[in-house]
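In: show me how the following folds:
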Amino acid sequence: MNQKFVFRIKTFKGGVIDNVLIEGRNIDEARYRLQQRYPGCTIMSARPK
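Out: This is a model prediction of the structure:
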C-alpha cells in the first residue's frame, strides 16, 4: 500500500516549492519519484502526510 509524503524542495533554478505531494511505498521511493519529476532539485524537508 502506498503512503503519501509531503516535500519542500528548492528547484534547480532556485525557486522554493512547498507541499509537493508524492506517493510511494516508502520515503525512499517517494524521493526517487520526486527526483524524476524535478531533476536537480534539493529536498529541504520531507514528512509523511
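In: could you use CA atoms for every contact and neighbour count after this?
Out: OK.
In: helices along this protein, start to end?
Out: Remark: helices assigned in the chain by DSSP state H are 27-37.
In: do a quick rundown of the strands in it.
Out: Using DSSP state E, the strands of the chain run over residues 3-10, 16-24, 42-48.
In: of all those, which one is nearest Leu34?
Out: strand 16-24 (6.8 Å; Cα to Cα).
In: for the closest one, name the packing helices and strands.
Out: For strand 16-24, the packing partners by 3 or more Cα pairs under 8 Å, 6 or more residues apart in numbering; DSSP states H and E come out as strand 3-10, helix 27-37.
In: let's see this one next, to set against the first:
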Amino acid sequence: MDDLKAETFFADKAYDTNELLDMLKEADIAAVISPVKSRKEQRAYSHEYDIK
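Out: Next up is the predicted model:
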C-alpha cells in the first residue's frame, strides 16, 4: 500500500475488512466498498458507485 497512488479504492464486499479499511484511511484513500451483512456495526459507504 505504500506505493499506491489513488484517490478512491473500489471493491466488492469481499474486500470489506477492517485491516484494509484502516490501511486505506491511513493512505488518505476513499474506500467505496459495500459492507458485508454480517458486520455487527454497519458502516456508511457511497451507494453512488456501488458494485453489484
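In: TM-score, when you put one on top of the other?
Out: Overlay of the two chains. TM-score (TM-score structural alignment, normalised by the length of structure 1): 0.29; 29 aligned residues with a Cα RMSD of 3.0 Å.
In: now, of the strands of structure 1, which is deepest in the fold?
Out: Most buried of the strands of structure 1 by mean neighbour count (mean count of other Cα atoms under 10 Å) is strand 3-10; its value is a mean of 18.
In: quick one: that strand to strand 42-48, angle?
Out: Between the axis of strand 3-10 of structure 1 and that of strand 42-48 there is an angle of 150 degrees, by axes from the mean of the first three to the mean of the last three Cα atoms, to 10 degrees.
In: angle of strand 3-10 of structure 1 against helix 27-37?
Out: 50 degrees.
In: list the helices and strands strand 3-10 of structure 1 packs on?
Out: Using 3+ Cα pairs under 8 Å, 6+ apart, strand 3-10 of structure 1 sits against strand 16-24, strand 42-48.
In: if we can go back for a sec, between the helices and strands packed on strand 16-24 of structure 1, which gets nearest to Val16 of structure 1?
Out: So among those, strand 3-10 is nearest, using Cα to Cα, at 4.4 Å.
In: circling back to that earlier point, got the strands of structure 1 as TSV, with distance to Arg31 of structure 1 columns?
Out: Formatted as TSV, the strands of structure 1 follow (distance: least, Cα to Cα, whole Å):
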stretch	distance to Arg31 of structure 1
strand 3-10	9
strand 16-24	8
strand 42-48	8
